[in-house]
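1. everything below, folded, please.
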Amino acid sequence: MDYTIYFQNSLKATRDLSRLNNTQINNLLLNLADAVELKTDFILQANQQDLDKMDPEDPKYDRLKLSPERIADIAADIRNVSALKNPLGEVLEEKSRPNGLLISKVRVPLGVIGVIYEARPNVTLDVFALCFKTGNVCVLKGGSDAEHSNKAIMEVIHSALGVEGININVVSLLPTERAATHALLHATGYVDVLIPRGSQQLINYVRENSKIPVIETGAGIVHVYFDLEGDLTKGKGIVFNSKTRRVSVCNALDCLLIHQDRLKDLAKLVEPLQEQQVEIFADERAYHHLEGHYPEQLLKLAEETHFGTEFLSYKMAVKTVKNIDEALDHISAHSSKHSEAIVSDNLANTGLFLDQVDAAAVYANASTAFTDGGQFGLGAEIGISTQKLHARGPMGLEELCSYKWIVRGEGQIR
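-> Predicted coordinates:
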């Protein structure tokens, strides 16, 4: 199959999208949010077809699953996006040169954004809303696990666009076959940037095979370090929330690091995790302090492979360190540069941690669950960038923009 027509239509649609004003954009988003809620049953029926094909024990099952509550939340997020200030056209810098030229640096869309993602049908709506708001056309490539869900959602989006007389090619959903992924990775001249959302394996594949610039997002190998002067009450809440709020998301805790002189408090620190049946893989020293104090069936000796693993489930590693420097070394060796946290009342140690940890979001005495565009006041996000070029951390509306220089003159020549 020749996928070029998808990319050609997307490129042409950028001009149609550029002609829409803020009122038209916001009205479409508000109408789409209403349509999504009205079509809840239709979307859930399609989602159930996908769920029926997946093992409920699969870590991706929770990401795939939609519910009336989750659909209502998605619709609310679309309305939030409509209410946000549109960054397009913002003048970032303006200067008048001695020769009379007036030079402005102005925010503009990235252009055509390709997004490759796995079993996360909410991404279809999230990405469209953010791209549409910022004048970006999007080409979506969802996984086969969410095929029916994505098709149903795309039908709702295209219907809303059609009602408003807007070119439906401002968003397109590629077929699920692998050939479509290959075509998207090589769509030079049509697609301006690719954003993979999913496992580290997916991100690595896209980065290694794409001929288009890639913004890496999503993979989170997350640590919380409980320091010598960590507050036990704060630590219990932070560890529990970071691990169990939603285990299948990229900001969920994977490895608890604990100062060796606080091992006596380890059992109390992880005690709340028993409520959610969290399985712990502990190094030898931590294991002996938990033995008899944590359910036997949930406690295992850690292997080296458990450190540096993104579990995406009710599992967690525990590693004993002798001091903050060893904690920093461990994080440096195993982090995916997503979210890292320290629990400590020692200002020198928290300062050292915040300065030296190389990650998109670094926390002192707070849960890693806050790494989210909404929680950061961005309104929404297209993903969490774990790289340093262009954008880092939650990518909101501004991060979906580039800029161009506009030069006004009165006949000057050089």
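2. only C-alpha atoms for contact and neighbour calcs from this point on.
-> Will do.
3. close enough to count as contact, residue 324 and residue 349?
-> Yes: contact criterion C-alpha atoms under 8 Å: residue 324 and residue 349 qualify, at 7.2 Å.
4. which residue ranges of the stretch 1-150 of the chain form helices?
-> Along the stretch 1-150 of the chain, counting by DSSP state H, counting those that start in this stretch, helices occupy 4-18, 22-38, 40-51, 61-64, 68-83, 122-133, 147-163.
5. most packed of those helices?
-> Among these, ranked by average contacts under mean count of other C-alpha atoms under 10 Å, first place goes to helix 122-133 (a mean of 24).
6. and that helix, what does it pack onto?
-> helix 22-38, helix 68-83, strand 137-141, helix 147-163 (3 or more C-alpha pairs under 8 Å, 6 or more residues apart in numbering; DSSP states H and E).
7. okay, angle between the last one and helix 40-51 too, please.
-> Compare the direction of helix 147-163 with that of helix 40-51 by axes from the mean of the first three to the mean of the last three C-alpha atoms, to 10 degrees and you get 150 degrees.
8. which residues of the stretch 151-300 of the chain fall in helices?
-> 178-185, 200-209, 232-244, 266-270, 284-290.
9. among the helices of the stretch 1-150 of the chain, which is nearest residue 353?
-> The minimum distance between residue 353 and the helices of the stretch 1-150 of the chain falls on helix 61-64, with 31.4 Å, by C-alpha to C-alpha.
10. on that earlier part again, and the helices of the stretch 151-300 of the chain: which comes nearest residue 406?
-> Between these, helix 178-185 lies closest to residue 406; by C-alpha to C-alpha that is 31.1 Å.
11. ok, residue 74 - contacts?
-> 33, 122, 125, 126 (C-alpha atoms under 8 Å, 6 or more residues apart in numbering).
12. turn the residues you listed into JSON lines, including distance to residue 286.
-> Output for these, formatted as JSON lines (distance: C-alpha to C-alpha, whole Å):
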{"residue": "33", "distance to residue 286": "49"}
{"residue": "122", "distance to residue 286": "39"}
{"residue": "125", "distance to residue 286": "43"}
{"residue": "126", "distance to residue 286": "41"}
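13. any idea which of those residues is closest to residue 69?
-> Distances from residue 69 to the contacts of residue 74, taken by C-alpha to C-alpha, are shortest for residue 122, at 12.3 Å.
14. this one as well, want them side by side:
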Amino acid sequence: MGGKQKLRSDKRQRNTAAPKKKSFDLIKGDKHGLPRGRGLKTTVLLVIVGVLHISFQIQSVSSLALLVGIQDFYEPIIAMVINQQATSLLSLSDSYPIPDIKELVESKTTRTCPPGLMPITNTHFPTSVVHPTGRKIPKIIHITSRYRCATPAVINNVDKWRFQNHSVYFHDDEAIDKLFTHPYTRSQFPTLREGLKCVTNGATKADLWRYLVVYMYGDIYTDIDNSPTGFNGETIQETDDAFFTIEQLGIMSQYFLASSVGHPLMAKMLEVGVERLKATVNVMVNNPAKATGPGACKVGFIHFMAEVGVETNGYIEAGVYFGANNRSVTVVGKKQRSQDFVNRNGLGGNDKAIYYKALGIAHFNDLRKTYPRQGSISCMEHLKRTNGTDKVANYHYVEELKAYREVNTTTVVNKF
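-> Model (predicted):
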């Protein structure tokens, strides 16, 4: 990998080489972060210049993110982190508040489950437990699927992630939509609002959501069919800013990821996913593997490293990498042993098939047969047709016409 920082040999092969220095740095100085040997006027001037510099840095994190303060449900206002030594001098307080996670995951539609299915429950610990002072990534695990009701095998698999002092939150489609449509999300990520109009399968929806929820709250995300192997409640260290395993392709895992709040890598992945989704030729056939899933994860990392002048093709080894805004990402494992930390087939093929059938979930590859490319409508064409609305693409193929026609319904019926 061209320009890749040298790895230090330790148990996780951390790459701790110092990143490139900025043109000037207000952080170095005395214990209060003030420059040494400066007069009062000079110090004041430097602070003013620093605020302007920090404003520019935050604004360049992603074209998806506006320059507003990041308000966390754990704290009233958190400072925007610039590097590992100190926090920003700037903290804006006029943004929309981020919604409380417990309010997001409170289901209003799933009260009872059909025979043979059970609801996936949430586990909640107070902020002082899951996000103690000094820890970057909170001890909170997010899991998603279409409905909260699940088979016993899925329930048992989810329970494997209930580590000591870790909150576990399950997000069904209702919870995901709450986050996507919340005023904070719409103001902070205007391009995402547009891209969501072209989301036509659950996998694509879950891809974009995982980047968003981890960016906004920090925390850990895992697919519902993953099971922990070498990973446990103590694997992520206090100083880890983001955490990934290496999957069998040799790229960072998209089925399992974690970061602190406001991490630019999450913003990059979300940005790439939205842009690729908007380039979809047939809006009714999303290709999450390339557009919003592993492909977006890999390219997002490439963009993250490019901001500090490091070229990579996204195929990496274990280590600690510094990228945009001097933020870091810890990567563990080997592609030859991709299940050492997380087994992405932990649920098992038969149990997964039974679960999908019970909930009426179709794999995205099966949709290609239903929606041929001939006469298809692209995402950009759909955006033009629905300009000024939030109408999600919903077309069906008319064989006699060899063309697509819009389905005249906007009603979504919850299965349970």
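15. please state their TM-score.
-> Between these two chains, after superposing, the TM-score reads 0.28 (TM-score structural alignment, normalised by the length of the first structure); 200 aligned residues with a C-alpha RMSD of 7.3 Å.
16. about what we covered before: I'd like the helices of the stretch 1-150 of the first structure written out as JSON lines, with distance to residue 268 of the first structure added.
-> As requested, these are arranged in JSON lines below (distance: least, C-alpha to C-alpha, whole Å):
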{"stretch": "helix 4-18", "distance to residue 268 of the first structure": "55"}
{"stretch": "helix 22-38", "distance to residue 268 of the first structure": "43"}
{"stretch": "helix 40-51", "distance to residue 268 of the first structure": "37"}
{"stretch": "helix 61-64", "distance to residue 268 of the first structure": "29"}
{"stretch": "helix 68-83", "distance to residue 268 of the first structure": "33"}
{"stretch": "helix 122-133", "distance to residue 268 of the first structure": "37"}
{"stretch": "helix 147-163", "distance to residue 268 of the first structure": "42"}
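17. present the helices of the stretch 151-300 of the first structure as TSV; the columns should include mean neighbour count.
-> Putting those into TSV (neighbours: other C-alpha atoms under 10 Å) gives the following:
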stretch	mean neighbour count
helix 178-185	18
helix 200-209	15
helix 232-244	21
helix 266-270	20
helix 284-290	18
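18. let's have those in a markdown table, adding distance to residue 171 of the first structure.
-> Formatted as a markdown table, the helices of the stretch 151-300 of the first structure follow (distance: least, C-alpha to C-alpha, whole Å):
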| stretch | distance to residue 171 of the first structure |
| --- | --- |
| helix 178-185 | 14 |
| helix 200-209 | 21 |
| helix 232-244 | 34 |
| helix 266-270 | 45 |
| helix 284-290 | 51 |
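19. for residue 49 of the first structure, find the nearest of the ones you listed.
-> Nearest of the helices of the stretch 151-300 of the first structure (C-alpha to C-alpha): helix 178-185, 20.8 Å.
20. packing partners for that closest one?
-> Checking 3+ C-alpha pairs under 8 Å, 6+ apart, helix 178-185 of the first structure ends up next to no helix or strand.
21. who are the neighbours in contact with residue 296 of the second structure?
-> By C-alpha under 8 Å, 6+ apart, residue 296 of the second structure lies in contact with 269, 270, 272, 273, 290.
22. before we move on, back to that, to residue 9 of the first structure, which of the helices and strands packed on helix 122-133 of the first structure lies closest?
-> Among these, the nearest to residue 9 of the first structure by C-alpha to C-alpha is strand 137-141 (10.0 Å).
23. compute the inter-axis angle for that closest one and helix 147-163.
-> Going by the same axes, to 10 degrees, strand 137-141 of the first structure makes 160 degrees with helix 147-163.
24. in strand 137-141 of the first structure, what counts as buried?
-> 137, 138, 139, 140, 141 (16 or more other C-alpha atoms under 10 Å).
25. for the last one, which non-adjacent residue is closest in space?
-> This means residue 141 of the first structure. Ranked by C-alpha to C-alpha, 6 or more residues apart in numbering and with sequence neighbours excluded, the top spatial neighbour of residue 141 of the first structure is residue 116, at 4.7 Å.
26. related to what we said a few turns ago, possible to save the buried residues of strand 137-141 of the first structure as CSV with distance to residue 13 of the first structure?
-> Formatted as CSV, these follow (distance: C-alpha to C-alpha, whole Å):
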residue, distance to residue 13 of the first structure
137, 7
138, 10
139, 11
140, 15
141, 18
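27. which one of the residues you listed sits closest to residue 178 of the first structure?
-> The closest of those, once distances to residue 178 of the first structure are taken by C-alpha to C-alpha, is residue 141, at 9.7 Å.
28. from what I can see the closest one touches residue 113, true?
-> No: applying C-alpha under 8 Å, one finds residue 141 of the first structure not in contact with residue 113, separated by 11.0 Å.
29. re earlier: out of the helices of the stretch 151-300 of the first structure, which is closest to residue 68 of the first structure?
-> Checking these against residue 68 of the first structure by C-alpha to C-alpha gives helix 232-244 as the closest, at 21.6 Å.
30. and the closest one, what does it pack onto?
-> In this structure, helix 232-244 of the first structure makes packing contacts with strand 253-259, helix 266-270, judged by 3+ C-alpha pairs under 8 Å, 6+ apart.
31. and residue 405 of the first structure, helix, strand or coil?
-> With DSSP: H, G, I helix; E, B strand; the rest coil as the basis, residue 405 of the first structure sits in strand.
32. can you tell me the closest non-neighbouring residue to it?
-> Closest residue in space to residue 405 of the first structure, ignoring its immediate chain neighbours: residue 105 at 4.6 Å, by C-alpha to C-alpha, 6+ apart.
33. quick check: that neighbour vs residue 133 of the first structure, distance?
-> Between residue 105 of the first structure and residue 133 of the first structure the computed distance is 20 Å (C-alpha to C-alpha, to the nearest Å).
34. go on, residue 393 of the first structure?
-> In terms of C-alpha to C-alpha, residue 393 of the first structure sits 20 Å off from residue 133 of the first structure.
35. all helices of the stretch 151-300 of the second structure, in order?
-> Under the criterion DSSP H, counting those that start in this stretch, helices of the stretch 151-300 of the second structure are mapped to 152-159, 173-181, 183-188, 190-195, 202-217, 264-278, 294-306.
36. redo those as CSV? Include distance to residue 54 of the second structure.
-> Below are the helices of the stretch 151-300 of the second structure laid out as CSV (distance: least, C-alpha to C-alpha, whole Å):
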stretch, distance to residue 54 of the second structure
helix 152-159, 41
helix 173-181, 28
helix 183-188, 18
helix 190-195, 22
helix 202-217, 19
helix 264-278, 14
helix 294-306, 18
